[in-house]
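Participant: sequence first, predicted coordinates after that:
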Amino acid sequence: MNSATNIVWHDTSVSQQDRHQLNNQTSAVLWFTGLSGSGKSTIANAVEKKLFELGKHTYLLDGDNVRHGLNQDLGFSDTDRVENIRRIGEVAKLFVDAGTLTLSAFISPFRQDRDSIRANIEHGQFIEVFVDTPLAVCESRDPKGLYKKARAGAIADFTGITSEYEAPLHPEIQLQTDQFSVEQCADQVVTYLENHGYLKGPSLAL
């Protein structure tokens, strides 16, 4: 909740639609959610590369990267996780207003937090991408050794082990990384964007 007073939102002369027209695309946030080790960042990176090669304006917000700066003051308690995602939601909203196809790769374990971000962004500009990888597969990958530490009790509040992950109920895109390659999953995302008009300017967007 905003406790500041005497503040007013200032509309700018250049609109989001103007930016869409200039960039020949319709902006949105692709919100990649899933367990640690599910492949969120890897797939989001592959999607951004494909979009960049198509000449699209993109930016990737990665969970670890953001915690190096904007959210370095936050831990991993449930309260801090909620604030972490709230901040990222506000940043993503600004990028979407700037006309950018924004990719966000965060565990974001709580359904209510993801739904709040969706509600705070214009209809059709929040695309939930569920990187649906079974816990056993994520744990077998364990690229950072985090599951091993969590099982040993060295990490508290670890999603999937000692903290709950609430899977999306109706994601726009569902990627099954235990069945398809990174390339195939990235292609699935780009195809969705093509089929729904995001890779065209506003006069042609669906």
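Facilitator: Alright, I've got the coordinates.
Participant: please make it C-alpha for all contacts and neighbour counts, starting now.
Facilitator: Will do.
Participant: tell me what the longest helix along the chain is packed against?
Facilitator: Under DSSP state H, the helix in the chain containing the largest number of residues is helix 78-97. Helices and strands touching helix 78-97, by 3 or more Cα pairs under 8 Å, 6 or more residues apart in numbering; DSSP states H and E, are strand 28-33, strand 101-105, helix 111-120.
Participant: try this one next to it:
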Amino acid sequence: MTSNIVWHEHGVDKQRRAELLKQQPRVFWFTGLSGSGKSTIANLLEQKLVEQGKHTYLLDGDNVRHGLCGDLGFSAKDRVENIRRISEVTKLFTDAGTIVITAFISPYRTDREFCRKLLDDGEFVEVFIDTPIEVCEQRDPKGLYKKARSGDIKDFTGIDSEYQAPRNPEIHVKYSDQSPEQTALALYEQLVSKGYV
């Protein structure tokens, strides 16, 4: 970063924007293996929050790679950069007073902690969608596990690239037997009971 760039303070701050929206800015950071159900549950959660009058925005891994991160591959270096960019975007959204829901594999703990450190205390809520890899492979909605097993995809998380599960997530969701709707409702109730929404 050049030394000629100076942060410009504005007259309207995050607190004022949050007051207008009548909510506490927050980031619900969904992490889990491919096929774990992150995007499905995140989508259902956003619908529930909007029904409750909340101002939200959902950032999904595949969607972001169509634009903001369209120039990145899936090497370890590119995965880190992908999450760095997303983290900076979530910071902007929380500054706007918004509740942000993200659905990214985000396999490395240090990358998830990078986002946490960008935000104010209590704003980052790690949501671990804990689905056994066997279940993820059975679902395989995009056929990615099959391609990874056959060698057509390299560096696939959970197969030949490491996934570092959260050690102490704020929310731990075990998702395999319940329906997506039941899981999303149980998650919402946890968020309410813990005062996150």
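Facilitator: Yep, it's here. Everything numeric here is computed off the predicted structure, so don't read it as measured data.
Participant: TM-score of the superposed pair?
Facilitator: Overlay of the two chains. TM-score (TM-score structural alignment, normalised by the length of the second structure): 0.96; 197 aligned residues with a Cα RMSD of 1.1 Å.
Participant: for burial, what's the neighbour tally of the aligned partner of Ser163 of the first structure in the second structure?
Facilitator: Under the alignment defined by TM-score structural alignment, Ser163 of the first structure is paired with Ser161 of the second structure. Residues near Ser161 of the second structure, counting by other Cα atoms under 10 Å, number 13.
Participant: wouldn't Ser161 of the second structure be in contact with Asp155 here?
Facilitator: Yes. Using Cα atoms under 8 Å, Ser161 of the second structure is in contact with Asp155, at 4.9 Å.
Participant: sorry, back to before: would you mind listing the residues in contact with the match of Ser163 of the first structure?
Facilitator: Asp155 (Cα atoms under 8 Å, 6 or more residues apart in numbering).
Participant: that older thread, tell me the mean distance between the longest helix of the first structure and the second structure once they are aligned.
Facilitator: In the superposition with the second structure, the average deviation recorded for helix 78-97 of the first structure is 0.4 Å (mean Cα distance after the TM-score superposition for the first structure).
Participant: show me which residues of that helix are buried.
Facilitator: 81-86, 88-89, 92-93, 95-97 (16 or more other Cα atoms under 10 Å).
Participant: out of those, which one sits closest to Ile117 of the first structure?
Facilitator: Nearest to Ile117 of the first structure out of those is Gly89 (Cα to Cα; 5.5 Å).
Participant: what's that closest one aligned with over in the second structure?
Facilitator: Aligned partner of Gly89 of the first structure by TM-score structural alignment: Ser87.
Participant: kindly report the same for Thr42 of the first structure.
Facilitator: Under TM-score structural alignment, Thr42 of the first structure pairs with Thr40 in the second structure.
Participant: where's its match, which helix or strand?
Facilitator: In the assignment (DSSP states H and E), Thr40 of the second structure maps to helix 38-51.
Participant: let me know the next secondary structure element after that helix.
Facilitator: Using DSSP H and E, the helix or strand that follows helix 38-51 of the second structure towards the C-terminus is strand 56-60.
Participant: what packs against that following strand?
Facilitator: Applying 3+ Cα pairs under 8 Å, 6+ apart, we find strand 56-60 of the second structure packed against helix 38-51, strand 99-103.
Participant: what does that strand correspond to over in the first structure?
Facilitator: Counting by TM-score structural alignment, strand 56-60 of the second structure falls onto residues 58-62 of the first structure.
Participant: name the residues that touch that stretch?
Facilitator: If you take Cα under 8 Å, 6+ apart as the criterion, stretch 58-62 of the first structure is touched by 41, 44-45, 48, 51-52, 100-106.
Participant: what's the farthest-apart pair in these?
Facilitator: Applying Cα to Cα across the contacts of stretch 58-62 of the first structure, the maximum distance is between Phe52 and Phe106, 21.0 Å.
Participant: fine by me, we can end here.
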